[in-house]
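Chemist: Please work out how this folds:
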Amino acid sequence: MGNEQTSIRIEKLETLKLKGISVYPERFSTNYDLYEASKLEDGTSNVRVAGRIMGIRNFSKLTFITISNIRGSLQLLLKREEVGEERFSQFHNLLDIGDFIGVEGRMYTTKTSQKTLRIESYMFLGKSLRTLPEKWHGLSNVEVRYRQRYLDLMMTQDTQQRLLTRTKMVRAIRRFFEDKEFLEVETPVLQHTSSGALAKPFSTYHNTLDTELNLRIAPETYLKRLIVGGFTKIFEFAKCFRNEGISPQHLQEFTMVEGYAAYWNYEDTMKFMRDMVLFVLDQTFNTTTINIKGQPINFSLEWDIVSFRDIILKHSGIDIELYPNVKDLYQETVRKNIDLDHLDIESMGRGNFIDLLYKKMCRPQIVKPTFLVEHPIDLSPLARANDNNPTITDRFQLVVNGAEIINAYSELVDPIEQRRRLEAQARLKSNGDLEAMEMDEDYLTAMEYGMPPISGWGFGIERLLMVLTDSTTIKDCVLFPLTKKL
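Modeler: Okay, the predicted model is just below:
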């Protein structure tokens, strides 16, 4: 911490102490937040606010000061004749940009039409021992922005807005579910198996129980146990962990909202999720039209519904139904000069191969909100098979701007069929497919006690925020993304 600027600031701190001023006061009573004060009428008196000094403009007998916090800022006026010589010079000699102050005064509007608080008294509330960065806005090293997110929040309006939007969005989602009589629940993060999704888990160790455990990749099988136990409409804000590659659309630690409704099917959920997205847009942005890639997208218009088979046929010219064997399907992609990078076809199931083909050829082309339906059964080990075509599932994904936002299905509730599918997944796992599901005997036991018809859904908060704010990377949508250790 030892640079010249810091030494000067520490000296100022010592001077404040010598003057008998409390340098770490315990509290300051405010009666308005900064964004509220900036809307007050001129002449409003006894206004008490506090914040961090972000700007100081000195003139001979007066000084304009800007104080701010995450939700807004306010201009203050410090006049020598109004606070007295001692307090005026004390401010200039001992306070710096970055320090915290509390002030009391009355509101007025300057000649340049800026709402301003005329300071009648002020109180020192905290010293910044480091100088705030001047070149933060031009900072090309994004790792520094993520590692020192507190500075990014102070200095960058885009970051402030996006992460405040996240908070508003979470509040709106929770309100939507609660208004529809869904109950919020919590399920374990530490689990013996990692089921509920196709992903590689993080593993950990429980010393007292002397056992290996995984951090959950999804809350799914525990939420379904609650349906067995008698809950009918539930949701969870679940921290999940997936030990997978870093990309602009993936986080290894993320927040998933997952929920289930007994007696519904996936078409009920489709309507419900559309209503939720429209509600969240309205509550968060006060509109259902948002700009994505420079074009306005009106979410209140009809959403397209397209099948997995049709979209792959459209963008690659391959009819996946003609190739029930993964090797034949692979040969067809080679014939069509579709390069899917270096693949280990021996260990990859047909479902994962089709998924890869879709992600490479189709998903980036989808911009408007689109429901993708009729996923192959090999891709959906926990979804219900379609009554008319058992090779596909009653499932949908909502895709917007090349990103999967919501994944949902009519759930598989037949324990015998579920056992068969998990056994197939376990075989894939033993052949080297790290993302295949494990056997989960405890969950199968719960299923054997009986389940009603169920539909469920899951979506990542960060992914949704990324799409709705048209962000280029998902790391911008979390307060403290994981960074490499220095």
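Chemist: all contacts plus neighbour counts: C-alpha atoms, from now on.
Modeler: OK.
Chemist: doesn't Leu125 fall inside a strand?
Modeler: Yes - under DSSP: H, G, I helix; E, B strand; the rest coil, Leu125 falls within a strand.
Chemist: got a list of what it touches?
Modeler: 23-25, 28, 99-102 (C-alpha atoms under 8 Å, 6 or more residues apart in numbering).
Chemist: try 10 Å
Modeler: 21-28, 50-52, 99-103 (C-alpha atoms under 10 Å, 6 or more residues apart in numbering).
Chemist: so where do the helices sit in the stretch 1-150 of the chain?
Modeler: 4-18, 34-37, 80-83, 85-94, 142-147, 149-155 (DSSP state H, counting those that start in this stretch).
Chemist: Following up with a second sequence; could you model it the same way so I can compare the two?
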Amino acid sequence: MNSEQTTHRIEKLDTLRSQGITVYPEKFAINYELNEASFLEDGMSDVRVAGRIMGIRSFSKLSFITLSNIQGSLQLLLKKEEIGEESFNQFHTLLDIGDFIGVEGRMYTTKTNEKTLRIESYVFLGKALRTLPEKWHGLSNVELRYRQRYLDLMMTKDTQNRMLARTKMVRSIRRFFEDQNFLEVETPILQHTSSGAIANPFMTYHNALDTELNLRIAPETYLKRLIVGGFTKVFEFAKCFRNEGLSPQHLQEFTMVEGYAAYWSYEDTMKLMRDMVLFILDQTFNTTTITLQGQTIDFSLEWDIVSFRNLILRDTGIDIELYPDVEDLHQETKRRDIDLEHSDIESLGRGNFIDLLYKKMCRSQLVKPTFLIQHPIDLSPLARANDDNPTLTDRFQLVVNGAEIINAYSELVDPIEQRRRLEAQAILKSNGDIEAMEMDEDYLTAMEYGMPPISGWGFGIERLLMVLTDSDTIKDCVLFPLIKKL
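Modeler: So this is what the prediction gives:
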């Protein structure tokens, strides 16, 4: 922090102090936000606003100043004859772009039709010791945008809009579930097992208990314990952690919304999720029509429903039902010159192999909202088997713009069958499939006390925002993405 410009700004700070000015005052009472003030009528007086100076256009006897925050900007007019020569000169001598001020004045509209506050008095609210970037070239500063997100928020309108959309989205999701009489709950992040999903966990150590723990990969089994305990409709905003590879669609730390309804099937949840997405679009973007990859898509129209088998058959020519053995399926993909680009493909169980095949060959083709159903049971250790075909599950995923944004099941509630499946997963894990699910005796004990029919769902906030805003990477959809330490 020893640049010449910083030294100059510190000198200005010392000068302000020497003049008896409080350089870091306790507060400033505003009566309008910046974006609200721009809608006030001309002549409105006693308007008090505050913000960061993001622009100064100076002339001999007046200056136009732009104050900004995350929600908007307001133009101010500083005139020597209205503010006094001393205050006018002090502003131009001691204040810089990046500083904070509070002002009081009255509204008017300029000749260029811009709502402006004529400053009658101002107070200093904080000095920026570093110079803000003069220009912001998004792509050429990608790492800086993530590493210093606060600068990105100041300088990049797209980032501001996307993060405000995230806040609106979270609010709308919570409101939707509450309106449907779901109860919001919280479950533990530190867990003895990594159950509830197929993913590699982060490990940690609890000193006082002298035991290894995992950061949760999903809240699923604890939410189901609540159904055992008597809750019937629950949901959670759950921070989850998955120690998996980097990609434009994955975060290692993300926010999952997961919920369960007793006495429902996955078809009930399918309707709920469609209603929810339409509600989110309306509340967040004021429309149900958005543009994805250049296509204008109206989400209020009917959504496609396609089976896992038919999708893979359509895009690869392989009928997965003809290959109950994973080695045979692997040989068939090689025969068709399909390279799945996996470092340890021989260790994968049939479910994860099929999932890899789908992700490599099919998923990117699904742009319009599509319900993918009838997943192989190998891929769904916690889902209920279909009554007509027990090799499939009563499950769906909502895929939009090549990304899975919602995953939902009719849940498996038979503790004997659940134990059998988890034992099979444990064998896969011992054979090197690091993403296979581990045994969870405590959860099985809860199941043995009895579960009603249940349907549940889960989706990531960041993934949903990425899809609905047509963003290139999921890192753009979290305020502070994890990046490598310098």
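Chemist: where does the TM-score land?
Modeler: TM-score of the superposed chains, computed with TM-score structural alignment, normalised by the length of structure 1, equals 0.99; 486 aligned residues with a C-alpha RMSD of 0.7 Å.
Chemist: Can you add distance to Glu120 of structure 1 and give the helices of the stretch 1-150 of structure 1 back as JSON lines?
Modeler: JSON lines is the format used below for the helices of the stretch 1-150 of structure 1 (distance: least, C-alpha to C-alpha, whole Å):
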{"stretch": "helix 4-18", "distance to Glu120 of structure 1": "20"}
{"stretch": "helix 34-37", "distance to Glu120 of structure 1": "15"}
{"stretch": "helix 80-83", "distance to Glu120 of structure 1": "6"}
{"stretch": "helix 85-94", "distance to Glu120 of structure 1": "10"}
{"stretch": "helix 142-147", "distance to Glu120 of structure 1": "37"}
{"stretch": "helix 149-155", "distance to Glu120 of structure 1": "27"}
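Chemist: circling back to that earlier point, going by neighbour count, which of the contacts of Leu125 of structure 1 comes out on top?
Modeler: Counting neighbours by other C-alpha atoms under 10 Å, Ala50 leads these with 25 neighbours.
Chemist: from memory it sits against Ile119, does it?
Modeler: No - counting by C-alpha atoms under 10 Å, Ala50 of structure 1 does not reach Ile119; the two are 11.7 Å apart.
Chemist: Out of the helices of the stretch 1-150 of structure 1, indicate the one that is most buried.
Modeler: helix 34-37 (a mean of 18; mean count of other C-alpha atoms under 10 Å).
Chemist: Give me the mean deviation of that helix from structure 2.
Modeler: Once fitted to structure 2, helix 34-37 of structure 1 is off its aligned match by 0.3 Å on average (mean C-alpha distance after the TM-score superposition for structure 1).
Chemist: Reduced to three states, what does Met439 of structure 1 come out as?
Modeler: coil.
Chemist: Is it correct that it is in contact with Gly196?
Modeler: No - with contacts counted by C-alpha under 10 Å, Met439 of structure 1 stays clear of Gly196, the gap being 11.1 Å.
Chemist: rewinding a little: identify the contacts common to Ala50 and Ile119 of structure 1.
Modeler: Taking C-alpha under 10 Å, 6+ apart as the criterion, Ala50 of structure 1 and Ile119 both touch 102-104.
Chemist: Give me the subset of the residues you listed lying in strands.
Modeler: Using DSSP state E, the subset of the shared contacts of Ala50 and Ile119 of structure 1 located in strands is 102-104.
Chemist: Save the residues you listed as JSON lines, and put in distance to Val144 of structure 1 too.
Modeler: Listed next are these as JSON lines, based on distance: C-alpha to C-alpha, whole Å:
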{"residue": "Gly102", "distance to Val144 of structure 1": "30"}
{"residue": "Val103", "distance to Val144 of structure 1": "33"}
{"residue": "Glu104", "distance to Val144 of structure 1": "36"}
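Chemist: which one of these is nearest Leu94 of structure 1?
Modeler: Leu94 of structure 1 has its nearest neighbour among those in Gly102, at 15.0 Å by C-alpha to C-alpha.
Chemist: which stretches of the stretch 301-450 of structure 2 form strands?
Modeler: Counting by DSSP state E, counting those that start in this stretch, residue ranges of the strands within the stretch 301-450 of structure 2 are 304-307, 370-373, 395-400, 403-410.
Chemist: Go through the first one and flag the buried ones.
Modeler: Right, strand 304-307 of structure 2. For strand 304-307 of structure 2, a neighbour-count test (16 or more other C-alpha atoms under 10 Å) marks nothing as buried.
Chemist: once aligned to structure 1, how far is that strand on average?
Modeler: Superposed on structure 1, strand 304-307 of structure 2 shows a mean distance of 0.2 Å to its aligned residues (mean C-alpha distance after the TM-score superposition for structure 1).
Chemist: Indicate which one of the helices of the stretch 1-150 of structure 1 is closest to Val326 of structure 1.
Modeler: helix 142-147 (40.3 Å).
Chemist: Mind giving me the packing neighbours of the closest one?
Modeler: Under the contact criterion of 3 or more C-alpha pairs under 10 Å, 6 or more residues apart in numbering; DSSP states H and E, helix 142-147 of structure 1 touches helix 149-155.
Chemist: Test my guess that Leu144 of structure 2 contacts Pro133.
Modeler: No - if you go by C-alpha under 10 Å, Leu144 of structure 2 and Pro133 don't touch, sitting 11.1 Å apart.
Chemist: Can you verify my assumption that Thr393 of structure 1 contacts Asn265?
Modeler: No - between Thr393 of structure 1 and Asn265 there is no contact under C-alpha under 10 Å: 11.7 Å.
Chemist: neighbour count winner among those two?
Modeler: Thr393 (26 against 20).
Chemist: and the more buried one, what pairs with it in structure 2?
Modeler: Mapped onto structure 2 by TM-score structural alignment, Thr393 of structure 1 lines up with Thr393.
Chemist: mind listing the helices in the stretch 151-300 of structure 1 by residue range?
Modeler: Using DSSP H, counting those that start in this stretch, helices in the stretch 151-300 of structure 1 cover 157-179, 220-228, 266-285.
Chemist: Nearest to Pro248 of structure 1, out of those?
Modeler: helix 157-179 (16.2 Å).
Chemist: That closest one: average distance to aligned residues in structure 2?
Modeler: The superposed helix 157-179 of structure 1 is, by mean C-alpha distance after the TM-score superposition for structure 1, a mean 0.3 Å from where its aligned residues fall in structure 2.
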